[in-house]
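Undergrad: Sequence and computational prediction follow.
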Amino acid sequence: MTTSTTIHLSEVVGALSYALDITEGQPVGHSLRCCWIGMHVGMRLGLAPAELSDLYYTLLLKDIGCSSNAARICQLYLADDLRFKAGYKSVDSGLPEILRFLLAHTGRDSGLVERLQAMVHIARNGGEISRELIETRCQRGAEIARSMRFSEAVAQGILDLDEHWDGSGQPLGLAGKQISLFGRIALMAQVADVFFMRGGAQAAIAEVTSRAGRWFDPELAALLAELGQDAQFWAPLLADDLNIKVVDLEPRSLMRAVDEDYLDAIAAGFARVVDAKSPFTSGHSDRVALFADLIAEELAYTPERRRWIRRAALLHDIGKLGVSNSVLDKNGKLDETEWAAIKRHPELGRTILSKIAALRDLATVAGAHHERLDGKGYPLGLVAEQIDRDTRIVTTADIFDALTADRPYRKAMPVSRAFEIMDADVGTAIDSDCLAALKRGFARMEGVTA
C-alpha cells in the first residue's frame, strides 16, 4: 500500500528493533540506546557520513541473528532462553564469573540428575558450545542483514559483535584491529547499556573501563568514558522520545526512503528472525504468506492488496520472539503459565507493529490471527463480526501450515487429513470462503506442478 508521506528506513528498523530487544531479554529500547551510545562514539571519532550510516544500522541490527540460537540454549542449559540471555549479557569472561552464572542458571527447574548431566556436558564442552552458539547467531544475523540490502560493512560488524580486543572472544578469536570498527563499537555500546540500565551512568563507565584492553579497544573505551562524564549524554536514554532522537542521528544526506519493494525485503528479513527461533517453525512465515496469497488471489484481491496480505502473513507471528523456547518447543501439554505466555504473543505482535507507521495497518492481523469466529479464540475473544476478512485469510493459512508441518508434539499430517480437520471447524474457527479458496488455490498449484 502506497503512503502519502515518505517513510524512512531508520524509522522502520528502529521500531522493529524492539522485537530484537525482547528476544534478547533486554529492557525495551536496548537497541535504540546502543545506537545512541555507539553513534556518539562514531561522531567523536570523526567518521565520514557513509561510515556513520553503516555504523547506525550495525547498532540497530546487532542482535538480528539472536533468535537462531534460542532453541539450542534451552536444550543445552535446560533454561528459559530469554532469562538466560538477559543475565549472560552482564557476565565478564573470567572463568569464576562464568561458572557462577552457569551454576545459577542451568537446569533450575529440572531434576537433579538431568541438571548434573547438563553441567557435566557443559564443563567438558563449554568452549565449543560457546563458539557454536555465537557463530550461529552472528552468521545468521549477517545473512539476514545482507538480505535486507545492508552493506557488507554492516554484515561484518554483526559478525564481529562477540569478538574481544585481546583475542578471547568468539567465534574466530580475532584480536585488536582485526575486529571491524563497527563490531568493536557495537559490543562496547551493548555492555554500556546493560550496566547503565542496571546501575546508572557510573556503573556503565566503570564496567567499560574495567574491560578496556580485554574486551574493548582502549581508545574507544577512553572516548566513551570521556563522553559519559556529561550527564546530558545519558539523559536521552531514559526519555520517552528516544526513538525520535535516534532517527535524527542518521546522517541526513544518506537517509533512505523505503518503497514497497524495500518494505517487502524488511518484512521477509524479520520473518526469518521469527522462524529461526524454533526448529519447528523454520519456513513457517514464508509458507503462511504463500497460502494467504493463494487464498487472496482466489478471492479476487488486487495485486497491491495481495502484496499487503503477504506482508501481513510474513509478520503475523512477530510476537513469538517474546516467548521462551522452553514453551514454544515443549514436547507435551502446556501448563497454565506456559499457555498464558503463548496467548500473549498476538498482542505483543500488535504492539510491535503498531509502533511502525509503514506497517501499522498490519497490526490488526498480527493481534487477531488466533481469534475464532465463535469467540473462543485469543487474546481478546473476538467474535465473527469483529474479525475482518484479511485476518481470516491469514488465520486459515496459519492453521493449514500448522497442520501440515512438523510440531514438537506430532508429525506433519497429509494435506487431505488437514482439510478434513479444517472442514470440521468451518463456521466456528475458520471462514468457509477462505477455506474454499485455499482448496481451489492448492488444487491449482498442484495442477501446475504435476
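TA: Yep, that arrived. Numbering: from 1, shown residues only.

Undergrad: hey, let's count contacts and neighbours off CA atoms from now on
TA: OK.

Undergrad: Assign residue 27 to helix, strand or coil.
TA: Following DSSP: H, G, I helix; E, B strand; the rest coil, the label given to residue 27 is coil.

Undergrad: any idea how far the nearest residue to residue 385 once chain neighbours are set aside is from residue 289?
TA: The shortest distance from residue 385 to any non-neighbouring residue, by C-alpha to C-alpha, 6 or more residues apart in numbering, is to residue 373 (7.9 Å). For residue 373, the distance to residue 289 (C-alpha to C-alpha, to the nearest Å) stands at 21 Å.

Undergrad: Check residue 38 too.
TA: From residue 38 over to residue 289 (counting by C-alpha to C-alpha), the distance is 36 Å.

Undergrad: who has more neighbours, those two?
TA: residue 38 (29 against 25; other C-alpha atoms under 10 Å).

Undergrad: ok so that one is a helix residue?
TA: Yes. The assignment for residue 38 is a helix, going by three-state DSSP.

Undergrad: My guess is it contacts residue 57. True?
TA: No. Judged on C-alpha atoms under 8 Å, residue 38 makes no contact with residue 57 at a distance of 10.7 Å.

Undergrad: which strands and helices sit next to the helix or strand containing residue 139?
TA: Per DSSP states H and E, residue 139 falls inside helix 112-147. Where contact means 3 or more C-alpha pairs under 8 Å, 6 or more residues apart in numbering; DSSP states H and E, helix 112-147 is packed against helix 70-77, helix 152-159, helix 260-275.

Undergrad: before we go on, here's another structure to hold up against the first:
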Amino acid sequence: MPHRVRLAEIIKALSRALDMTEGQPPGHCIGCCHIGTAIGHSLGLGETELRDLYYTLMLKDLGCTSNAARICQIYETDDIRFKRNFKLVDGSLAEVLRFLVRNTAAEAGPVRRAKRLLQAMKNGAENTVELIRTRCENGADIARQMRFSDDVAAGIRDLDEHFDGSGHPLGKVGETIHLFARIALLAQVVEVFFHEHGPQAAVDEIGRRRGTWFDPQVVDAFMKVAANTRFWQDLASPELEEIVLGSEPGHQAIMADEDYLDDIALGFARVIDAKSPYTSGHSSRVAAFTDLIAEQMGLTEARRRRLKRAALLHDIGKLGVSNSVLDKPGPLNQDEWQAMRRHAEFSEEILSHIAAFADIAAMGGAHHERLDGKGYPRGLKGAEINLDTRILSTADVFDALTADRPYRAALPVTEALTLLWRDAGLALDPACISALERGLQQQDQLRGFTFSGS
C-alpha cells in the first residue's frame, strides 16, 4: 500500500552517496543545502522557488559519476581524490597548473608522468568542457526522470557556469545562468572552504570571486547570511541533517506510492551504472534477471517489486570506490581488493538510512556472500543468507559473466550457466540457478540472444 514518506528524507540519504563519489565528507550536499536555502531566503524567493532550490542543492552532483571513468583515463589518477582536490582550486591559470602537476599520473614513472601531463595541458580546455558537459547533462536528465521540475534540472545543468562567462560547458553569462545554479555553485565553494579552512576563509574566497565566478547579487545575499553567527554554528553542528530536514520549504510530506519509489530507484541506478563503462546498464539487467528468477520461483508481485528495487540499488556503494580500482584491467592488489570489497558495506549503510529502502539494505550488504561462507563482507553461510539475497546474487553473477569486464570479454550464455552450476551449493543456490535457466528458456529473446541450453 502507498505510505507517507518525506521526499527530503530519501534524497538526503541518497545525497550521501553523491558525496562519496565527489570525495567529500558525508553531509557535503546537506551543508550546501543549508547554505543555499539561507541565501534563497535572503534573496526573498517564494515557497515554490525555495522548494525547488532545496532539491537542486541536495542533488547538484547527480551527474557526478558520469565523468569518473574519463577522469581516470585522461589524468591517470584516482577520480575521487582528483575531484576532492579540484574543488579547492580557484580557477586561475597558476592554480590549475599546480593542480595538474600534483594530480596527474602521480604514481607513474617520470617519463610517463611527463607525457601524460603534457597531454592533459595540451587538451585541457577540450577535456574540461567534455567532462563538465557529461556531468551536467546527465545529472539534469536523471533529475527529470526522478520527477523533479525543469527548474531543478536547469539548476543542475548550469552548475559549473560562471557569472563572467568563464565557466563550462557553454560559457553562459550573467542571468542566462539559472539562479539555482548561481546559488548552488557559491554554496558549494562555501561548504568546501568552510570545512577545509573555516568561516573566514570561506567568506574571503567568495569575496575574491565576486563578479567572476559569482553573481554579485548572490554574493551580497550570502554576506548578509554570513554575518549571523547562528548560521555558522548550524553548519558545524552534528545535528545539521535534522536542521536541514526541519527547514524544508513548506515542510511538505508527500504520499509516495510504489511507482514513485521505483522512479527514484531507477534514477539512482543510472547514477550507479554511469560510474564505469563496464557497468553500463548492469543494475537494470540485474533487476530484470532477479525478477525472472523470482517469477519462476512463484514469489508474489509485491515481493518481486521489492526485489527489483534491491537489484537496482545493490551496487550503490560502488560510488565510494575509485574507478582506478573498478576499471583496472589486471588483478587487484591487496589494498585495491579491500577497497572493492567495501562497496557492499557502503551499500548497506546508505540504504539503511532511507526508511523507504531500509528493508532492502541487508540485500545490498550481502549480495557477495556465499553459501560456503567464503563471501564478503561478513562471511555469512548457508541459512544465514535469505532467499531474496540468493536470488539477487545469482542474477548479479550471471550478468557479470555475460557482460564485458575490464579483464575479459562477455561470456556466452551457455558458458556462463555452466560456471554458475559449477558453483551451485558452494556460492549460489541451485534452486535459483535452475529458476534462471527455466526463465531464459521461456524468454529466449531477453537481451537479444537465443538460448540454446547448457
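TA: Received the coordinates, thanks. As the structure is a prediction and not an experimental result, all values here were calculated from the model.

Undergrad: Post the TM-score for the overlay when you can.
TA: A TM-score of 0.98 describes the superposed chains when it is computed by TM-score structural alignment, normalised by the length of structure 1; 448 aligned residues with a C-alpha RMSD of 1.2 Å.

Undergrad: Which stretch among the helices and strands packed on helix 112-147 of structure 1 approaches residue 316 of structure 1 most closely?
TA: Closest approach to residue 316 of structure 1 among these is made by helix 260-275 (8.7 Å; C-alpha to C-alpha).

Undergrad: okay, and the closest one goes to which residues in structure 2?
TA: Across structure 2, the stretch matching helix 260-275 of structure 1 (TM-score structural alignment) is residues 258-273.

Undergrad: any idea how far residue 316 of structure 2 is from residue 376 of structure 2?
TA: 16 Å.

Undergrad: got it, and residue 181 of structure 2?
TA: Residue 181 of structure 2 sits 26 Å away from residue 316 of structure 2, going by C-alpha to C-alpha.

Undergrad: ok, residue 376 and residue 316 of structure 2, which is more surrounded?
TA: residue 316 (27 against 17).

Undergrad: you'd agree that one is up against residue 347?
TA: Yes. Assessed by C-alpha under 8 Å, residue 316 of structure 2 is found in contact with residue 347 at 5.2 Å.

Undergrad: what about residue 408 of structure 2, how many residues close to it?
TA: Residue neighbour count, defined by other C-alpha under 10 Å, stands at 11 for residue 408 of structure 2.

Undergrad: actually residue 345 of structure 1, not the one I wrote
TA: Residue 345 of structure 1 - counted by other C-alpha under 10 Å - has 24 other residues nearby.

Undergrad: my read is it is in a strand, agree?
TA: No. Residue 345 of structure 1: not assigned to a strand; according to three-state DSSP it is helix.

Undergrad: Identify the residues contacting the residue nearest to it when sequence neighbours are not counted.
TA: Excluding its sequence neighbours, the residue lying closest to residue 345 of structure 1 (C-alpha to C-alpha, 6+ apart) is residue 319, at 4.5 Å. Applying C-alpha atoms under 8 Å, 6 or more residues apart in numbering to residue 319 of structure 1 gives the contacts 19, 344-350, 352, 366.

Undergrad: Residue in structure 2 paired with residue 319 of structure 1?
TA: Residue 319 of structure 1 maps onto residue 317 in structure 2, by TM-score structural alignment.

Undergrad: So that match versus residue 353 of structure 2, what's the distance?
TA: Counting by C-alpha to C-alpha, the gap from residue 317 of structure 2 to residue 353 of structure 2 is 13 Å.

Undergrad: Tell me the residue in structure 2 aligned with residue 293 of structure 1.
TA: Match for residue 293 of structure 1 (TM-score structural alignment): residue 291.

Undergrad: So which elements touch the host helix or strand of its match?
TA: Taking DSSP H and E as the criterion, the element that holds residue 291 of structure 2 is helix 282-296. Counting contacts by 3+ C-alpha pairs under 8 Å, 6+ apart, helix 282-296 of structure 2 is packed against helix 258-273, helix 301-313, helix 387-401, helix 430-442.

Undergrad: Throw those into a markdown table and include distance to residue 283 of structure 2, thanks.
TA: Below are these laid out as a markdown table (distance: least, C-alpha to C-alpha, whole Å):
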| stretch | distance to residue 283 of structure 2 |
| --- | --- |
| helix 258-273 | 6 |
| helix 301-313 | 5 |
| helix 387-401 | 8 |
| helix 430-442 | 17 |
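
Undergrad: can the ones you listed go into TSV with extra columns for mean neighbour count and distance to residue 332 of structure 2?
TA: Converted to TSV, those look like this (neighbours: other C-alpha atoms under 10 Å; distance: least, C-alpha to C-alpha, whole Å):
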stretch	mean neighbour count	distance to residue 332 of structure 2
helix 258-273	20	21
helix 301-313	22	24
helix 387-401	23	17
helix 430-442	19	28
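
Undergrad: so which of those helices gets nearest residue 233 of structure 2?
TA: Distance to residue 233 of structure 2, taken as C-alpha to C-alpha, is lowest for helix 258-273 among those, at 32.1 Å.

Undergrad: CSV please, covering the contacts of residue 319 of structure 1 and showing distance to residue 79 of structure 1.
TA: Converted to CSV, the contacts of residue 319 of structure 1 look like this (distance: C-alpha to C-alpha, whole Å):
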residue, distance to residue 79 of structure 1
19, 21
344, 20
345, 20
346, 24
347, 24
348, 22
349, 24
350, 27
352, 25
366, 28
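
Undergrad: out of the residues you listed, which is most surrounded?
TA: residue 366 (30 neighbours).
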